[in-house]
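In: Model the structure of this input:
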Amino acid sequence: MSDYAMPAEDVVALVQRLDAHGVDACIGGGWGVDALLGEQTRDHSDLDVWVPAAHLEALFRAFAEAGVDRIFPWPDDRPWNFVLHDGVRRRIDLHLYEPLAGGRLHYGSVVTGTVFSADALAGRGSIAGTPVRCESADWAVRCHTGYEPRDVDRHDVPLLCRRFGLPLPEGFEPLGRP
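Out: Just a heads-up that it's a prediction; the model follows:
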């Protein structure tokens, strides 16, 4: 495990703390992929979490109790997407959304935001044997497109596509294959 990896035990403890504070958290990113697969397939430098904006105060309380109470500035930070950290190894990439009528969610600014189905965040999986809510497989694949794939993307996307019978997007051939 690399120096900046978040172990599964930390992820489970943070998710349980959020749950104890009534925060409706959904795991995304690499940990979301591994949750869907039911096993850890690689190291993860952070934990992506989707949360309703109305739960932000409870999330801050939960994470402050765990020592995850600092904002980790990134160039692309926005009020609906920023990183919290503990000053050592635990980094949480927050994605805040607003529920809309008709089972839809709004993510982003009022002017340029994205509206998508709440089903995108209705996946079920497990991390270290602990059940979690996570992104759906098709949403996770979609979130890995629209930019130049990184090695972690080329790792995650083929695994999801193979497991869930989804078409492999162009440019996502598994590592080591032309």
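
In: hey, let's count contacts and neighbours off CA atoms from now on
Out: Noted.

In: Which parts of this protein are helices?
Out: Using DSSP state H, the helices of the chain run over 8-20, 29-37, 56-65, 137-143, 151-164.

In: Identify, out of these, the most deeply packed stretch.
Out: helix 29-37 (a mean of 25; mean count of other Cα atoms under 10 Å).

In: Report all helices and strands that that helix contacts.
Out: Secondary-structure packing of helix 29-37 (3 or more Cα pairs under 8 Å, 6 or more residues apart in numbering; DSSP states H and E): strand 47-52, strand 123-127, strand 130-134, helix 137-143, helix 151-164.

In: And stretch 84-97, end to end?
Out: Stretch 84-97 has an end-to-end distance of 17 Å (Cα to Cα, to the nearest Å).

In: Proceed likewise with the subsequent sequence, for comparison:
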Amino acid sequence: MKRRCFPLVFLLASLATIVALVAQAWLTSDTATDRAYAALGGEPISAGQLQDTLDDVLPVYLLILHSALSRGDETATYNTLSSVTHGAALEAAFAARTGTLAMTGLPRGNGKIHEIDLLSAEVIRQGDVLSVLAVWQVIGLVSQTEHIHVRGGTFGAALRLAPVEGAWKITDFTLSEPGENLVKLSAN
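Out: Below is the predicted model:
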């Protein structure tokens, strides 16, 4: 019986290929970077779980954001915004309290948000960061002397959800102008 001998180079190349494939599979799997972080003070969830439940979670973030902007007190507004935003997104949202985002037709302190409807959300995940292109509608009630008005608006934004100090927060937020088309997300 003749013995087959494989050259050492062939064996090493095969071993290197197997190691590279296993490493690539591990690095691209959800478990490689899927650490869990608190979402809105609830149980910790991973980036994969956040992505899977984004249609339910993002409207709550947006509700808190819009509710904060309808407050009259700046300190309360800032503190509420900081529960769902961080860094540049927090500063942008706070600055927008008199701009487009606050223009839901709900006067400060006199309106109540009734519903936020997420119309669309395009998501790209990069590790523990979700880049989202979202369009949503806000509907609220404004009470005046003897009657109630229904007011609302449709908004679009590019935003990022990332872990900050153990919690998922909006870390980047770029609101589109009314009627402006949102630019497609890229993986870069």
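
In: Quick TM-score on the pair, please.
Out: The TM-score (TM-score structural alignment, normalised by the length of structure 1) is 0.28; 78 aligned residues with a Cα RMSD of 4.7 Å.

In: got the helices and strands packed on helix 29-37 of structure 1 as a markdown table, with distance to residue 13 of structure 1 columns?
Out: Shown next, in a markdown table, are the helices and strands packed on helix 29-37 of structure 1 (distance: least, Cα to Cα, whole Å):
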| stretch | distance to residue 13 of structure 1 |
| --- | --- |
| strand 47-52 | 12 |
| strand 123-127 | 11 |
| strand 130-134 | 10 |
| helix 137-143 | 23 |
| helix 151-164 | 24 |
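
In: Quick check: which of those is nearest to residue 28 of structure 1?
Out: Of all the helices and strands packed on helix 29-37 of structure 1, strand 47-52 sits nearest to residue 28 of structure 1, with 4.9 Å by Cα to Cα.

In: Where is the longest strand in structure 1?
Out: Using DSSP state E, we find that the single longest strand of structure 1 is strand 91-100.

In: ok, and for that strand, which residues are buried?
Out: 91-97, 99 (16 or more other Cα atoms under 10 Å).

In: How about stretch 141-154 of structure 2?
Out: 141-142, 151-154.

In: Name the single longest strand found in structure 2.
Out: Longest strand in structure 2, counting by DSSP E: strand 147-164.

In: which element follows that one toward the C-terminus?
Out: Beyond strand 147-164 of structure 2 on the C-terminal side, the first helix or strand identified by DSSP states H and E is strand 167-175.

In: ok and that following strand relative to strand 147-164, angle-wise?
Out: Orientation note: strand 167-175 of structure 2 sits at an angle of 120 degrees relative to strand 147-164 (axes from the mean of the first three to the mean of the last three Cα atoms, to 10 degrees).

In: And what about residue 139 of structure 2, helix, strand or coil?
Out: strand (DSSP: H, G, I helix; E, B strand; the rest coil).

In: er, residue 31 of structure 2 actually
Out: The three-state label for residue 31 of structure 2, taken from three-state DSSP, comes out as helix.

In: What is the neighbour count of it?
Out: 13 (other Cα atoms under 10 Å).

In: mind checking how far it is from residue 129 of structure 2?
Out: Applying Cα to Cα, the value for residue 31 of structure 2 to residue 129 of structure 2 is 14 Å.

In: and what of residue 120 of structure 2?
Out: Distance from residue 120 of structure 2 to residue 129 of structure 2, by Cα to Cα: 19 Å.

In: and those two? which has more neighbours close in?
Out: Each of residue 120 of structure 2 and residue 129 has its neighbours counted (other Cα under 10 Å); residue 129 has more, 19 against 13.
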